[in-house]
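[1] Dropping the sequence and predicted coords here.
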Amino acid sequence: MRQFDLSPLYRQTVGFDRLFNLLDQASGFETSQSYPPYNIERTGENAYRVTLAVAGFSREELSVETKENALSVKGSKEPAQPSDGREVLHQGIAARAFERRFQLADHVVVTGASLVNGLLHVDLVREIPEAQKPRRIDIGVAAPAATIVESKAA
């Protein structure tokens, strides 16, 4: 993929820093980060759900945070050492710490999170402020223009 140098645009614009940062992040997208796997679903007109496969993690080992239009899901797990003399010959179940970040659009807020059968569900809703919602303006009927009659002095 081609890399575009956006630095000349930085000098000629004011207030578009966030847009350029998003473009820089999108162009440097890492495909190597694949743990934990996740789905993003639309559950309604303005409702979404992010589902992460976090098998083996308990509620206490997971944290969900939002800050400055970013959703961050972290998991920290101490590697379990068998205390009864067993030794692990193959460990295919991941027990490593992770942090997964998602960029949120404006006015998207987290409404809840739940952990069910090894899947962490994070529910999101886009709440558009009343001032930014489209509103219908009724078209009224204008009153007829008043006619002015000139009176002449006799």
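    Noted; the coordinates are in hand. Numbers count the residues shown, from 1 in each chain.
[2] use CA for all of it now, contacts and neighbours both
    Will do.
[3] any chance you could map the strands in the protein?
    Taking DSSP state E, the strands of the chain run over residues 38-42, 47-53, 62-66, 70-75, 98-103, 108-116, 119-126.
[4] another structure for you, compare them:
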Amino acid sequence: MRSAFDFSPLYRSTVGFDRLFDMLDQSAQIEPMTNWPPYNIEKAGEDQYVITMAIAGFSPDEIELTQKESQLLVSGQKKGSEEGKQYLHRGIATRAFRQTFNLADHVRVTGASLENGLLTVDLKREVPEALKPRRIEIATGSGTAQLGRHPQQIEHGKAA
């Protein structure tokens, strides 16, 4: 199903942004199960983030976290049998879930914990030294000789 927006004119005039348009296209689609389980995304510091998901009733061995390149997949599947139980009211959802988070470049999962029905996933952006901005010194006057350039001497208006 395509979204209400047509991105095809932008595909013709841009190069390398197809992933961005795919994400916009996916976010515009209506999916009924995208808001379960509920979650928060928090910025915990300059380069630190925390995803908190409410997954009451799941144990750590029923949850799987997988990071592949720039995607984090969180999925859960109940393993126990609930045969023989009779519910008068069932308000705690135990259905399987699958939630995908698109991560920015150089963001990786540093840890995860499950406490009081909340799954907490810690993330950190770690930009390699080679990609960090660096200050470049600008040479003046005597520095031009170091670059292999020799100032020209001019005699009586003519270049030597």
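    Now that the structure is in, tell me what you want to look at. Since the model is a prediction, treat every value here as computed from it, not as a measurement.
[5] I'd like the strands of structure 1 written out as JSON lines, with distance to residue 141 of structure 1 and mean neighbour count added.
    Output for the strands of structure 1, formatted as JSON lines (distance: least, CA to CA, whole Å; neighbours: other CA atoms under 10 Å):
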{"stretch": "strand 38-42", "distance to residue 141 of structure 1": "43", "mean neighbour count": "13"}
{"stretch": "strand 47-53", "distance to residue 141 of structure 1": "40", "mean neighbour count": "19"}
{"stretch": "strand 62-66", "distance to residue 141 of structure 1": "49", "mean neighbour count": "15"}
{"stretch": "strand 70-75", "distance to residue 141 of structure 1": "48", "mean neighbour count": "17"}
{"stretch": "strand 98-103", "distance to residue 141 of structure 1": "47", "mean neighbour count": "14"}
{"stretch": "strand 108-116", "distance to residue 141 of structure 1": "40", "mean neighbour count": "15"}
{"stretch": "strand 119-126", "distance to residue 141 of structure 1": "37", "mean neighbour count": "19"}
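[6] Tabulate these in CSV, adding columns for distance to residue 19 of structure 1.
    Formatted as CSV, these follow (distance: least, CA to CA, whole Å):
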stretch, distance to residue 19 of structure 1
strand 38-42, 22
strand 47-53, 23
strand 62-66, 19
strand 70-75, 14
strand 98-103, 12
strand 108-116, 17
strand 119-126, 19
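[7] Quick check: residue 144 of structure 2 vs residue 152 of structure 2, distance?
    12 Å (CA to CA, to the nearest Å).
[8] more crowded one of those two?
    Remark: of residue 144 of structure 2 and residue 152, residue 144 carries more neighbours, 12 against 8, as counted by other CA atoms under 10 Å.
[9] list the contacts for the residue positioned nearest the centre of structure 1?
    Residue closest to the mean C-alpha point of structure 1, counted by CA atoms, centre = their mean, is residue 104 at 2.1 Å. Applying CA atoms under 8 Å, 6 or more residues apart in numbering to residue 104 of structure 1 gives the contacts 69, 70, 71.
[10] out of everything not next to it in sequence, what's closest to the last one?
    Of all residues beyond its chain neighbours, the one nearest residue 71 of structure 1 is residue 102 (5.0 Å), with distances taken as CA to CA, 6 or more residues apart in numbering.
[11] in structure 2, which spans are helices?
    8-13, 18-28, 143-146 (DSSP state H).
[12] how about those helices in JSON lines, adding distance to residue 124 of structure 2?
    Formatted as JSON lines, the helices of structure 2 follow (distance: least, CA to CA, whole Å):
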{"stretch": "helix 8-13", "distance to residue 124 of structure 2": "32"}
{"stretch": "helix 18-28", "distance to residue 124 of structure 2": "22"}
{"stretch": "helix 143-146", "distance to residue 124 of structure 2": "41"}
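[13] Quick one: closest of the ones you listed to residue 34 of structure 2.
    helix 18-28 (10.1 Å; CA to CA).
[14] mean shift of the closest one relative to structure 1?
    Its aligned residues in structure 1 lie a mean 1.8 Å from helix 18-28 of structure 2 after superposition (mean CA distance after the TM-score superposition for structure 1).
[15] which parts of that helix are buried?
    21, 25 (16 or more other CA atoms under 10 Å).
[16] Ends of stretch 71-86 of structure 1, what's the gap?
    Terminal-residue distance, stretch 71-86 of structure 1 (CA to CA): 39 Å.
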